[in-house]
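Enquirer: can't give you the sequence, but here's the structure:
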């Protein structure tokens, strides 16, 4: 292929590209902005014994010492430090409602 042929083909491609852009503008086709990636919610904080101990101590100070002790036994432990960490969420929920009239 000669240089003239290549130049002619390149010019035709440019003309074709411009024509396609004009058609797109006429039809109202607009480039849509890239969608934002979905925002990830932060993973819930994993509870540790100290988190649970704070709430249990607060309930004890409010006069629910015996109820806290019974709840610990209900969850299969003899003391708070021996409570299974997998049960912290449920135990904490039970602690939080303790003392509320139901």
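Expert: Yes, it's here. Quick caveat: nothing in here was measured; it's all calculated off a predicted structure. Numbers count the residues shown, from 1 in each chain.
Enquirer: contacts and neighbour counts: CA atoms only from here.
Expert: Fine.
Enquirer: which helix or strand contains residue 51?
Expert: Assigned by DSSP states H and E, residue 51 belongs to helix 49-59.
Enquirer: number of residues surrounding residue 51?
Expert: 12 (other CA atoms under 10 Å).
Enquirer: actually, residue 75.
Expert: Neighbours of residue 75 using other CA under 10 Å come to 16.
Enquirer: wait, it sits on residue 82?
Expert: No - using CA atoms under 8 Å, residue 75 is not in contact with residue 82; the gap is 10.1 Å.
Enquirer: check contacts around residue 68.
Expert: 56, 59, 60, 95 (CA atoms under 8 Å, 6 or more residues apart in numbering).
Enquirer: which of the residues you listed ranks first by neighbour count?
Expert: Neighbour counts for the contacts of residue 68 (other CA under 10 Å) peak at residue 56, which has 24 neighbours.
Enquirer: any idea which helix or strand carries the residue sitting nearest the centre point of the chain?
Expert: With distances taken as CA atoms, centre = their mean, the chain has residue 41 as the residue nearest its mean C-alpha position (2.1 Å). In the assignment (DSSP H and E), residue 41 maps to no helix and no strand.
Enquirer: one more structure, for comparison:
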């Protein structure tokens, strides 16, 4: 592997890492607002009705991590330019600029690459 290819791989990995850190920060911020709900109010709901999380809903949107991992795999397979064109085709400069509602469409298009 050439030094240029290795350097490009490092840049790609750093970009993916930056996106993952951004996603983590967003998740942590949303958890902070969720934790503002008093614990006493959450416990009765858990005791009255068991959770039904064994099967995720079929209409559930893919997460940013799902999309990012698919696009990262494509990038590592040498399709960095196609991935970038795919993102810009959705009117964004970076993956995190794409609305979550379009993630399913993005994954469909990514599957065609």
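Expert: That came through, no problem. The structure presented is a predicted model; accordingly, all values stated were derived computationally and were not measured.
Enquirer: TM-score for the pair, please.
Expert: Once superposed, chain against chain, the TM-score is 0.53 (TM-score structural alignment, normalised by the length of the first structure); 58 aligned residues with a CA RMSD of 1.5 Å.
Enquirer: residues near the residue mapped onto residue 97 of the first structure from the second structure, how many?
Expert: Here residue 97 of the first structure is matched to residue 112 in the second structure, going by TM-score structural alignment. Residue 112 of the second structure: 6 surrounding residues under other CA under 10 Å.
Enquirer: now do the strand or helix carrying residue 22 of the second structure: which range of the first structure does it align onto?
Expert: Assessed by DSSP H and E, residue 22 of the second structure sits inside helix 3-34. Against the first structure, there is no aligned range for helix 3-34 of the second structure (TM-score structural alignment).
Enquirer: so which other helices or strands are in contact with that helix?
Expert: helix 64-76 (3 or more CA pairs under 8 Å, 6 or more residues apart in numbering; DSSP states H and E).
Enquirer: could you list the residues in contact with the helix it packs on?
Expert: 9, 12, 16, 20, 23, 80-81, 83, 95-96, 100, 103, 106-107, 110.
Enquirer: quick one: that helix to the first structure mean distance?
Expert: Superposing on the first structure places helix 64-76 of the second structure at an average distance of 0.2 Å from its equivalents, by mean CA distance after the TM-score superposition for the first structure.
Enquirer: whatever helix or strand comes next after that helix vs the first structure, average distance?
Expert: Remark: after helix 64-76 of the second structure, the chain's next helix or strand is helix 80-89, criterion DSSP H and E. Compared with the first structure after the fit, helix 80-89 of the second structure shows a mean deviation of 0.4 Å (mean CA distance after the TM-score superposition for the first structure).
Enquirer: list the buried residues for helix 80-89 of the second structure?
Expert: The neighbour-count check on helix 80-89 of the second structure (16 or more other CA atoms under 10 Å) flags 80, 83, 84, 86, 87 as buried.
Enquirer: residue 77 of the second structure -> the first structure?
Expert: Using TM-score structural alignment, residue 77 of the second structure pairs with residue 62 in the first structure.
Enquirer: wait, what's in contact with that match?
Expert: Counting by CA under 8 Å, 6+ apart, residue 62 of the first structure touches no other residue.
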